[in-house]
Structures are given as structure tokens and as C-alpha cells.
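Q: build me a model from this:
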Amino acid sequence: MTRRYKLCVITATRAEYGLLSSVIKQIQDDPECELQLIATGTHLEPEFGLTYKEIEDDGVPITRKIPIYQGGEDAQVLTTMAAASSGIGQAIVELAPDMVVLLGDRYELLPIAGACVVLRIPIAHISGGEVSEGAYDEYIRHAVSKLSYLHFTSTEAYRDRVIQLGESPRRVFNVGDLGIANIKRLKRWTKAQLEQDLGIAIGDRLLQVTFHPTTLENDSERQFGELLAALNERPGYQIVFTRPNADSGSASINRMIDAFIADNAHRSCAFASLGYVRFLSLVSYCVAMVGNSSSGVVEVPSLQVGSINIGNRQRGRICADTVIHCSPDKDEIVAALDRVGSEAYKELVRSAANPYDSDGTAVQIVQRMKACLADYQGMHKTFYRGARDDSY
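A: Modelled structure (predicted):
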């Protein structure tokens, strides 16, 4: 009888699940695999939209729901991390997976990865090697890579960076970006469907705005205030906000969003979570995505939509030529808003290539995990020292 590999996918946020959804489906459809799914973090919190329901609506059975979220301020983040170590660690003991799948750089991942190491469960880490110098995600991403056994990066440059960390090239694979794969796979909603579901009329000058706290800087409120001031300078734009991640400083940004909407109710609204399909569908009808989310850098160019990236949060990421970078300064942001409406920029958006473009990403990930487990001899790793090193 063919062995079934128990693959445990852990998701704590709406965006993370959206990216992981194609891998989850691939695991579900593979007769040699058994899916274990742990939903935790903001998925289980009313203020973030109880997004575990979106997982269930997709027909994905949740194996464990583990509440860990304690709040968005620094001390509360530490308590959340402690709860993740104990609560999810205990679930991993009970589920006994063959491999745990983690994506990205959220702070919840660091204690989870540590628990896996103590329990000697190998980790497959997706989206390692990337750079985002304006957030402490940068530290966490590379730390999780070192705690992981198998690596899936979205570009060859990111693969090289994981290898620089001492990881064996035999366990590091450039498979492209899951977000781009999902754009190709998912059937997006029509404008009429979105308008009915969201309760808004979608005009031809729509912006999607997502701004997360800059966790290595202490002026997120000032930066977001500059963005709001720029939006006030250009009243012809319609704005849909999605609320920030559960990072330190998110509560202040949410209050500023609410105040802006109170003064601009005729042209703005906000959602705690749109879900992945609705989000991509909405952005496809936008003039541009504005803020400091990785989605604006990685995925939005493949929708042939403009992107304005503000500040340092995504500094260091590989970007398409269509991504406009500006400082968190009102005048610079206004200039960027004017540029996205120009015919020259629109032509660039229609023709530019996305460096994250990929095909078959989820299939490659699952097949590589199975191949690794078929020959798995334990978590022993030798630090790879370069091309002349034959010890890996």
C-alpha cells in the first residue's frame, strides 16, 4: 500500500491563506497525501472578519482551530507568540505530521517553527529569501528559513539568498510565486457581482488602499497621515480600504481610516477582509493599489493594474517596472497618484513583465515535498559553504 504523507499547513492570516489555497487544494487532490490544516491567529478574531469561515466556504476541512491572538501592541504580540508556541506545539504533537508547511514572515511563525524543531518535524518554508527592510518581518523570515528543512522561493535571486544562509542547494527550489499562480487559476468576479456583494458602485477612478504598520519604524501614524492627506488632495478618486494586519500600531491606523471615511463617506469605505478572490477581483477594476503591502509589489502587476509603494516596508523586494516607489510624503504621493492616471503609465502597465511570473507552482511544491519525505533520513543539516562544498 502506498504511504500517505501527512502534510500540516498552518495559516494565521487572510492573506497567507489566500496564497496557500492552491497548495492546500493540491494536497487535498493528491491520493498520496493527507491534509492537516491548523487555522489560528486573526482567522479566529471577529475584528478581522472571522476569516476561518472563508476556509470552510472553500470546502477545506479545518483540523484544529487554535486561538492565540492577544492584541496588536508590542507586549501583546509577545503573549501571542507564547500562545502559538504552546498551543500549536501541542497540536503538532497530537497530529504527528510528516512535514509542516509555513509561508512567509509573520511573527506567529517564529514560535511555531521553533516548536517544530524541538519536535523534530521538518518544515517546508515558502517565500524565503525575500527582503522587506522596513519591518521586523525581515528578521523573522530569515530566522524561519534557518529553522526549516525544505525551501520554496519565488525568484532565483531569493533562492541564492537562502543558500547564502547556509542551506543546501539540493533543498532550495525556485518555484515562482503562489500569488501569480493563483491569479491564473482563480475565476475572478464580475463588476456586477462585486457591487452587489460589497454594496458599492465601482467607478472608473477606483483605488485600493492597504497600509500596514512599519514595525521597524516608529512613525506609522505620520506616514499614513501623509497618505490620507494626499488622498484628500485628489478628491476625484474613489477609495476602498482593507484594514491592516494585526501588527503593532494597527489600532491607530484603523482609527485614522474610520475618521477619513467619516469625512469622505461619499467616496470611501473599508473592509476587515475581502478574501482572496474578492480582493483580486476588486483590484482588477482599480486604477492602482496604493500603500505598503507586498501584494502591490508582487501580485498586482500581473493584473495589469498600477501600484504605488510607499515608504520602506517593502524596500529590497524585486519589483516590476510598473511599481511606483515614493516616500511617505504628501507631495510625492500626489505626484504618484497623478502619474498612474497618465496614458504613458497605463501603456507601461499593459506591457510590462512581472518578475514573479510562474506556472505550476503548487504542483511543484507538493511533488518536491513528497520526494523529500520519500527519502527523508532526519533533520541533520550541514552548513553549506559554497560551490566547492561537497559535504551537503
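Q: going forward, measure contacts and count neighbours with C-alpha atoms only.
A: Noted.
Q: strands of the chain, residue ranges please.
A: For the chain, the strands defined by DSSP state E occupy 5-11, 33-40, 64-66, 99-103, 123-126, 150-153, 172-174, 206-210, 238-242, 268-271, 288-291, 306-310, 323-326.
Q: I'd like those strands laid out as TSV, including mean neighbour count and distance to T190.
A: Shown next, in TSV, are the strands of the chain (neighbours: other Cα atoms under 10 Å; distance: least, Cα to Cα, whole Å):
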stretch	mean neighbour count	distance to T190
strand 5-11	23	28
strand 33-40	21	29
strand 64-66	17	33
strand 99-103	23	29
strand 123-126	27	31
strand 150-153	27	32
strand 172-174	22	33
strand 206-210	22	15
strand 238-242	23	17
strand 268-271	18	19
strand 288-291	26	18
strand 306-310	27	19
strand 323-326	20	25
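Q: could you also give me the structure for this second sequence? I'd like to compare it with the first:
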Amino acid sequence: MNRRFKIDLIVAARPNYMKIGPLYRVLRDADWCRPRLVDAGQHYDPELSSVFREAFGLPEPHAALGVGSGSHAEQTAGVLLAYEARCRCDPPDWIVVAGDVNATLSCALVGARLGISVAHLEAGLRSGDRRMPEEINRVLTDQLASLLWTPSEDADENLRREGIAPQRIECVGNIMIDAFELMRGRIEADGTRAARGLREGAYAVVTLHRPSNVDDPATLRRLVETLCAVADDLPLVFPVHPRTRQQLTVEKLYTRLVAHHGITLLEPLGYVAFMNLVLGARAVITDSGGVQEETTYLGIPCLTLRDSTERPITLIKGTNRLIDPAGLESAMRELARRDGQGAPPLWDGRTAPRVAASLRRHLVQIAE
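A: Now for the predicted structure:
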């Protein structure tokens, strides 16, 4: 190859930085490509994206689309229009999208429409629940992408079952583990846990942000009462997502949590500080996606407040359990730290180099 290929790496919400960050660090040192961060601006708190950029040593985005919050249709359409305009002026050679946010689908659509190859990092994940907008984003992105990088064998099976050609599928491992291992030293040295006097194994971490949990007043109230009951026995540390804080305030439930002696409410945390809390936790209560994988890797019990997961391998091989609010209190009482079956294959902190090697192979084929 006689030139450096332009690779657009799309970020949009906070988890994207953890997936794209390790890959950017590998590609920036390569002599065959020029990676460009494109920030769709879909995240709720712009300040938090800068926290992740600092944590992973990323530059300011090469392009910021500034779409902001809104309905799924508004975000999807906004990114599509803004990114298509950018690609018409300065097209990349490849587009790399990650995960399942609205911008993932939008940028894949732009690539398909303009004839630009698209690679999907974290492809093949399926919950089977088409009521989740993220599930629609996953399925459609995988149909549009030229290259599908999967984290585990079950994702490969999902794609084959949907008729995806085997030559488009490559199992590369879980890049979220790369992010953790990249930052492990800083995470272990971080003082977030110590500053709050938290003893290892003597508290649980809570994260909540899914609409199914926080948007319905009755569900949210039931969750708050359950968390208060759990905190009577085990202290809870709860970094509150901006969306969740807003709903708690509207429903006059925030003061209920503040008043409980066993619950510590925090502002949203950067990756390093958050994982410092997770490392010392007896358990994690969540409705997030990525933390299901990290707890599986670390052998920390995870109770996921959802009725389905796009990461079923964490249920089969890991420490994850799906739970409903009504069963959370009893599940916490029965909790025992366990190691599961160990990390799935290729969850080894070396996914980013495998992804880069895969991308280079495909670029060589096209160049030849």
C-alpha cells in the first residue's frame, strides 16, 4: 500500500469511547492508515465524553456532528444527514461503527448509500427483543456492514442464522476487555473507593438508565423502594445517570434515596473511577450492557434488571443473572461471589490488534 487510508471511527455515546479508544490507539501508530474520530454527539452529557477522551489518550474529535439528545428518529435522522454531508465533502476509505446506538445505524446507512465500506465492531449481539431500539440498530447494522467483528462464538451463530455470508464474519474478541486492561493500573490506583471509606466486598454498585426501568413512574418507584430495602443490609453506591436523575426528581423519588443512610448517590463517573468502584464491589446491580461483560471477566456477581440480554454468553459462562425488580431483594440475600467458567475465548485484552490486522487485510485486498 502506497498511501494511508482514511478510517472514520464513529463515537456517539459514552460506551463507544471504551470500544473505539483501544482501537484508535493501535491505528494511530500504523503507517497504513489515518484514523479519524467522528463524534456524533448523541450522549446526554457532553462533558463525560471529554472524560473518556482523557482516560484513553484520545484527541479532540476530527469532526463533531453535534446531534444532541432527542427521540430515536430525531437522532437517527440527524446523524444520517450530518454524516452524509461530511462524507460527500471528505469521504473515508472505511467507516468503523461500534455497538448499537442510533448513530451506529445512521453511519452504516451513510456508508451503504455512498458505497463506502463499513465495519461493525461488536457485531452479532442479539437479545431477541425487537421492542428495544438497540436490537433494531444491531440487526440492521449487521445487514449493511461489509465486515462484522464479533466478540464471541454465539454472535457468529446469530449472524449465520440470519443469512450473513461467513466471509463477512470475524470473531475478534471483546474490545471492552482491552479498555479495562489498558486502564487497569490507573483503575487499581484510583482513590474513588478509598475516598468514600468503602471496604472491599462490603457494598454493591448500582447503575440504572434504561427507559424500561426509569421512564415508567410505577416501575421506578418500585425500584427505589427495593433499592432502599437492599441498602438496609448492604450499602449501595449509585452513580446517577442524567436521565435517571431527571426522572427521579420529577417523580419526587430522589430525596427518598438521599435520605437513606445506606445509599450513596454520586455524579456520573469517568471510566477509571467507576471501575475502581466495581473492582471492590460485592455485586453490581445494573441495566447496562458493558458492565455485564466486565463483571463476567472479573468474576463479580452481576444482577441485570432486564428480561433479556444481548450478551447471553455472560449468563452461560459468567456471573450475570437476569432479574426483575420483585426478585432483586431476595437475589441479593442469596448472593455469593463466584468465578463462573472464566472469561470466554479471546476476552484477553488483545482484541484491538486483531481488529486492526483484519482491517489491514481487507484494505490490502481492495488496493490490489
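Q: could I get the strands of the first structure as a markdown table with distance to G18 of the first structure?
A: Rendered in a markdown table, the data for the strands of the first structure read as follows (distance: least, Cα to Cα, whole Å):
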| stretch | distance to G18 of the first structure |
| --- | --- |
| strand 5-11 | 10 |
| strand 33-40 | 13 |
| strand 64-66 | 17 |
| strand 99-103 | 11 |
| strand 123-126 | 13 |
| strand 150-153 | 17 |
| strand 172-174 | 20 |
| strand 206-210 | 16 |
| strand 238-242 | 15 |
| strand 268-271 | 16 |
| strand 288-291 | 18 |
| strand 306-310 | 20 |
| strand 323-326 | 22 |
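Q: out of those, the one nearest E332 of the first structure is which?
A: E332 of the first structure sits nearest to strand 323-326 of all the strands of the first structure, at 6.0 Å, using Cα to Cα.
Q: which part of the second structure lines up with the closest one?
A: With TM-score structural alignment applied, strand 323-326 of the first structure matches the range 320-323 in the second structure.
Q: name the residues that touch that stretch?
A: Residues outside stretch 320-323 of the second structure that contact it (Cα atoms under 8 Å, 6 or more residues apart in numbering) are 292, 295-296, 301-309, 314-315.
Q: cutoff 7 Å now
A: Q292, T296, P301, C302, L303, T304, L305, R306, D307, S308, T314, L315 (Cα atoms under 7 Å, 6 or more residues apart in numbering).
Q: which ones are touching the aligned residue in the first structure for the fourth one?
A: When the first structure is aligned by TM-score structural alignment, the residue opposite C302 of the second structure is S307. With contact taken as Cα under 7 Å, 6+ apart, S307 of the first structure is in contact with A288, M289, V290, G296, V300, T322, V323, I324.
Q: what do you get for V101 of the second structure?
A: By Cα under 7 Å, 6+ apart, the neighbours of V101 of the second structure are E134, N137.
Q: out of the contacts of S307 of the first structure, which ones does the second structure keep as well?
A: Shared with the second structure under both residues aligned by TM-score structural alignment, their matches' Cα atoms under 7 Å, the contacts from the contacts of S307 of the first structure are A288, M289, V290, V300, T322, V323, I324.
Q: the fifth one reaches E347, doesn't it?
A: No: with contact defined as Cα atoms under 7 Å, T322 of the first structure does not reach E347; the gap is 9.9 Å.
Q: between these two, which one's more packed in?
A: A direct count of neighbours by other Cα atoms under 10 Å for T322 of the first structure and E347 places T322 higher, at 25 against 12.
Q: skipping adjacent residues, who's closest to the more buried one in space?
A: Nearest in space to T322 of the first structure, with sequence neighbours left out and distances taken as Cα to Cα, 6 or more residues apart in numbering, is V349 at 5.8 Å.
Q: and for that neighbour, the neighbour number?
A: V349 of the first structure: 22 surrounding residues under other Cα under 10 Å.
Q: how about the one 3 residues further on?
A: Residue crowding around A352 of the first structure was assessed by other Cα under 10 Å; the count is 14.
Q: in the second structure, what residue corresponds to it?
A: Checking TM-score structural alignment: A352 of the first structure goes with Q341.
Q: check contacts around the residue lying closest to that match once chain neighbours are set aside.
A: Closest residue to Q341 of the second structure apart from its sequence neighbours, by Cα to Cα, 6+ apart: K317 at 5.1 Å. K317 of the second structure makes contacts with G340, Q341, G342, as judged by Cα under 7 Å, 6+ apart.
Q: let's see 10 Å
A: For K317 of the second structure, the contact set (Cα atoms under 10 Å, 6 or more residues apart in numbering) comprises T296, Y297, D339, G340, Q341, G342, A343, P344.
Q: coming back round to it: what is in contact with T322 and E347 of the first structure at once?
A: Common neighbours of T322 of the first structure and E347 (Cα under 10 Å, 6+ apart) are Q304.
Q: how about L165 of the first structure: what's its closest non-neighbour residue?
A: Excluding the flanking residues, the one nearest L165 of the first structure by Cα to Cα, 6+ apart is K146, at 7.2 Å.
Q: and P217 of the second structure, by the same measure?
A: Spatial nearest neighbour of P217 of the second structure, chain neighbours left out: E251 (6.8 Å); criterion: Cα to Cα, 6+ apart.
Q: what about the one you found, neighbour count?
A: 16.
Q: wait, it touches T219, no?
A: No: with contact defined as Cα atoms under 10 Å, E251 of the second structure does not count as touching T219 (11.2 Å).
Q: check contacts around the spatially most central residue of the second structure.
A: For the second structure, the residue sitting closest to the mean C-alpha position, by Cα atoms, centre = their mean, is P15 at 3.7 Å. P15 of the second structure makes contact with 21, 43, 49, 52, 98-101, 176, 271, 288-290, according to Cα under 10 Å, 6+ apart.
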